[in-house]
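**Q** predicted model, plus sequence, below.
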Amino acid sequence: MIRPITRLAALALISALQPLGFSVLFSAPPQTLGENFALVFSDDFDGPRLDERVWVSQAYETKIKHDTARGPDNLEVRNGELLLHVRKESRTVGKRTVKWTSGYVYTRDTFGPNVYIEARFKSGQCPGVNNAFWLASISNPGKDGFRDRYEIDIVEARKDVRVPDLPGMLNGNGNQAWHDWKTFAYARDEKGKPVDIAQGQVALHSFGDYHTWGLWLGETELIYYLDGVEYWRGEQHPANRDQWRTGVGKLKQWPADREKSAYGRHGQPDWSYMGGYTGDRMNIIFANLPWGDKWSPLSDAADGTFMAVDYVRVYKPASLVSKKSIQETRLKAPGPDSAPVAITRPINVNDRHPSYISFTLRKTAGAAPRVALLNIDGKPVATLGVDAGNNLLASIGNEWSPANTKTAWPACDRKEPFFKDDTDYLLVARITPRRGLNHPAISVCAFPLDQPLPGEEPFFYANITAAGSTNITNGWHINQKRAAYGCAVSFRIENTTGKGEVRPSTFRLGTSFASVLPN
């Protein structure tokens, strides 16, 4: 497939520099996002076959939908494109015989949030087939067994036969939508049947052409793009903002009857009752499904057609993937007259993205280290530490009323201690800025340095109480979300009991989890 020279030049630069260890940054399209981006995933389908290390095909036996079985024989890589073929053919699946087969393929890895995802493809040249580029939780990193609880349709494109099939005519209906399937457990439609909570719109386009479809999956908004131009966005619900990460409450444009279905049962911004994995880590999926409608009827003309995917790419803000710390400072044991240590880049609770800090730390029996992040007036913006009983503490705001792993759920269910005496630990903290009207948060983990450090950031679940309780899938050891303002410009370490010893050695500040890990 012939592509614009600017895109070819960018890819050539990646190929040349990445083996040498350079970080290749982009202002990824669209420019309106106002960030420098790093390309974190791409596939141009230039090989002889689909890379099975990257992609998984749904098996024909997995699921039948609209009298169609989807599987690997309907996938092909040819001339730099991934082709998803539609065939009218009988296939026996279990005790059923279907009339159609088609393709369904998804990434092994999961993505999001804070990513821009983009694909260029051409829909199959017939009505009655749904050509889909979407996200769902197929590979669930949680432990509760839930799947497909949350879905984002970057586009589902079908041909509209009501519009003349002439050059330049907008005869493609591209459904751009978000679904929360968890609401089937409690939300009902006007007939009393289970219903998902959804929001979206139709993007009109020329069906017979290649188009580039993109999505910014942010912390508080979803922004949909068509050919590099913003087409539609959904934002955090202004009233029920605490349910941002549950899915419910994510889009503020709901009509009143839908909002009543979502919240009418409980009537409060409930942080826990819809517990379990929320779908924030999702797989990229391509699928084409025979699916007729009055305005897009399915006929034998669909037999032999295919959806042609030119490329798919995922970009992430460069700061969030950086492995280089902003500051690395050697520390001395704290004393009664120890001066605060300056932070070279202030940690602001109103930043667009989180800030990360880490401390290499050891303590002896009876000691209780506390680290206070201080504003210009010397007042705490956030605090973290370990108590004399080796429980982790975290607090955000001026008030010292910390969340404690001894009492906060699910941390309190852990049998082994989070910190041990006379052992070197890496104490890592994430300061998550406020989201709209929501409160900022602090999250803390302690990793023993005599064991391998995690390869990726612990899962962050934003629905946190001031007491530190959160969802079972949360990966950080202790969290707290509460009102806080300002920015930290220094920190002070102290031993709050005066017993034993606190021995810090290194402080690191960075824009990503990886940037505050030891080299």
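**A** Yep, it's here.
**Q** drop to CA atoms for contacts and neighbour counts, all remaining ones
**A** OK.
**Q** I493 against A372, yeah?
**A** Yes: taking CA atoms under 8 Å as the definition, I493 is a contact partner of A372 at 6.6 Å.
**Q** what do these two both touch?
**A** Residues within reach of I493 and of A372 at once, by CA atoms under 8 Å, 6 or more residues apart in numbering: there are none.
**Q** who are the packing partners of the strand ranked longest in the chain?
**A** In terms of residue count, the longest strand belonging to the chain (DSSP state E) is strand 306-317. When contacts are defined as 3 or more CA pairs under 8 Å, 6 or more residues apart in numbering; DSSP states H and E, strand 306-317 packs onto strand 37-43, strand 81-85, strand 115-122.
**Q** the structure to be compared is supplied as follows:
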Amino acid sequence: MHKKFFKSILIIIPFLIIIVAFSASKRANSIGVLDETYAFRAISPVQDDEYVDPSTCEFKWEEVKDAKKYRLVISEDEDLKKVVFDDFVEQSNKTVKGLKPATTYYWKITAILTDVKGKEKNMDNKDGIRMFKTGLNNVSDKEMTPQMIREKWNLTFEDDFDGDKIDDSKWSHCPEWERKDGFWSNEDAYLDGEGNLIIRVDERDGKYYSGAIRSMDKFEQKQGFFEIRCKLQTQEGFWGAFWLMSPTVAEVGDEGRDGTEIDIMESAYLKSSKICQALHWDGYEDDHKSDSNIPYIPYIYEGYHTFAVNWTEYEYVFYVDDQPTWITSAGGVSQVPAYLKITAEVGDWAGDIKNAKLPDYLVVDYVRVYQKPGNK
């Protein structure tokens, strides 16, 4: 008798569980609590997306069955307090125009459904609030490669170093100052007569000398694409450099916006096949600040290579052999013109000069500068 009773109970219990679960689910939906299976996903822009076109940004998400509408919110802060767009959309995508370039945004999409009682209920997407960054003024800026720049932008400066004398309408020797563990010397910057600028490092009478030239008071430009093609040194103890300098770099108060030293290439890592790309601002004393990138590039100290920066209003994009190696806006991007410098300096940052077989050379094929049409 008891066995039959318990056996009957065991058979009935699973059916009771199913009935209770079904009733709970039905009741939950009747009051607007949506089952997890109804959750949907945001599609684009994806989390941490960069270089989103600010002029025409398309937002997409999964379509929710029976959704009456969707609410799209875009803000400049994660708490969604600095809202730049807040509107209802009937379809599962929305194109938003006129976002600011080079800006971080956060976006959230919510589906609006109606429960069985006709009351509206919100359903958040599975991904929550997403972050993305806009690029420059339009897609073409984002997609501009160095080759496209060379073809489409205005060539504002060019020196192929033909002839047998440095063009004094473009360059001057840097002052023959003591630099690090050596001295800049006029005689160590010259043309070889074969289409190359030679920046030589040598030892004379127990002292070390290196060449250095600059375009100060002859050519300067704010923003653009700055490029050098050169062959780096083979010996340690010194580094070659291609860099931009603003006369106002020592000013303090507006970070790098009032002048930044832009080091496009410093060849200080011969043994590890690396170079340095760097930014310096707020002078060189107590207020000095900097940021840098040291990419590893196999065989960079063999043969000729190109080193460049695309300096825009919002960021710097550094290249080696037309490949991007560093994108940064550290210090706030400089908004003042800069002139060109090609130099070499002796110092233990690059190893022990006593181990070097001198003379050694930085050999420069050309320097070119481009400016985006319409910029001044």
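**A** In hand now; what should we look at? These numbers were taken from a predicted model, which means no experiment stands behind them.
**Q** find me the equivalent region of the longest strand of the first structure in the second structure.
**A** Residues 361-372 of the second structure are where strand 306-317 of the first structure aligns, taking TM-score structural alignment as the criterion.
**Q** dump the residue contacts of the residue positioned nearest the centre of the second structure.
**A** Geometric centre of the second structure, nearest residue: I327, 1.9 Å, by CA atoms, centre = their mean. Residues counted as contacts of I327 of the second structure (CA under 8 Å, 6+ apart) are 315-318.
**Q** could you find the counterpart of it in the first structure?
**A** Aligned counterpart of I327 of the second structure in the first structure: R233 (TM-score structural alignment).
**Q** report the secondary structure state of its match.
**A** Using DSSP: H, G, I helix; E, B strand; the rest coil, the three-state assignment for R233 of the first structure comes out as strand.
**Q** list the contacts of F225 of the second structure.
**A** Residues near F225 of the second structure by CA under 8 Å, 6+ apart: 149, 308-311, 369-371.
**Q** equivalent analysis for L298 of the first structure, please.
**A** L298 of the first structure sits next to 127-129, 290-292 when contact means CA under 8 Å, 6+ apart.
**Q** and I149 of the second structure, by the same measure?
**A** Contact partners of I149 of the second structure, counting by CA under 8 Å, 6+ apart, are 225, 370, 372.
**Q** how many residues are close by the last one?
**A** Going back to what we said before, that points to K372 of the second structure. By the criterion of other CA atoms under 10 Å, K372 of the second structure has 18 neighbours.
**Q** I'd say it and N154 touch.
**A** Yes: K372 of the second structure sits in contact with N154 when judged by CA under 8 Å, with a separation of 6.3 Å.
**Q** can you report how many residues neighbour R158 of the first structure?
**A** When neighbours are counted by other CA under 10 Å, R158 of the first structure comes out with 30.
**Q** what helix or strand is the equivalent of it over in the second structure located in?
**A** Pairing criterion TM-score structural alignment: the partner of R158 of the first structure within the second structure is identified as A268. With elements taken from DSSP states H and E, the one containing A268 of the second structure is strand 260-269.
**Q** just want the angle from that strand to strand 360-371.
**A** If you take axes from the mean of the first three to the mean of the last three CA atoms, to 10 degrees, strand 260-269 of the second structure sits at 150 degrees to strand 360-371.
**Q** helices or strands up against strand 260-269 of the second structure?
**A** Here strand 260-269 of the second structure is seen to pack against strand 238-245, strand 274-281, strand 304-311 when contacts are counted using 3+ CA pairs under 8 Å, 6+ apart.
**Q** try 6 Å
**A** Taking 3 or more CA pairs under 6 Å, 6 or more residues apart in numbering; DSSP states H and E as the contact definition, the neighbouring helices and strands of strand 260-269 of the second structure are strand 238-245, strand 274-281.
**Q** what's the most buried one of these?
**A** Comparing those by mean neighbour count (mean count of other CA atoms under 10 Å), strand 238-245 comes out on top with a mean of 25.
**Q** show me how far that strand is from its chain's centre.
**A** The gap between the average C-alpha position of strand 238-245 of the second structure and the chain average comes to 21 Å, counting by CA atoms, centre = their mean, to the nearest Å.
**Q** what is the burial count for the counterpart of D280 of the first structure in the second structure?
**A** When the second structure is aligned by TM-score structural alignment, D280 of the first structure is paired with V336. For V336 of the second structure, the neighbour count with other CA under 10 Å is 18.
**Q** ditto for K94 of the second structure
**A** Counted with other CA under 10 Å, the neighbours of K94 of the second structure add up to 15.
**Q** residues touching it, list them.
**A** When the contact criterion is CA atoms under 6 Å, 6 or more residues apart in numbering, the partners of K94 of the second structure are 58-59.
**Q** export the helices and strands packed on strand 306-317 of the first structure as TSV, with columns for distance to S102 of the first structure.
**A** TSV is the format used below for these (distance: least, CA to CA, whole Å):
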stretch	distance to S102 of the first structure
strand 37-43	21
strand 81-85	6
strand 115-122	16
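**Q** those: which one's closest to F286 of the first structure?
**A** When these are compared by CA to CA, strand 81-85 sits nearest F286 of the first structure, at 8.4 Å.
**Q** the closest one corresponds to what range in the second structure?
**A** Matched against the second structure by TM-score structural alignment, strand 81-85 of the first structure falls on residues 196-200.
**Q** returning to that earlier point: for L222 of the first structure, see how far away the match of I327 of the second structure is.
**A** When CA to CA, to the nearest Å is applied, the distance between R233 of the first structure and L222 of the first structure equals 5 Å.
**Q** can you check G47 of the first structure too?
**A** Per CA to CA, G47 of the first structure is found 32 Å from L222 of the first structure.
**Q** neighbour count: these two, which is higher?
**A** Using other CA under 10 Å, the more surrounded residue of G47 of the first structure and L222 is L222, with 24 against 14.
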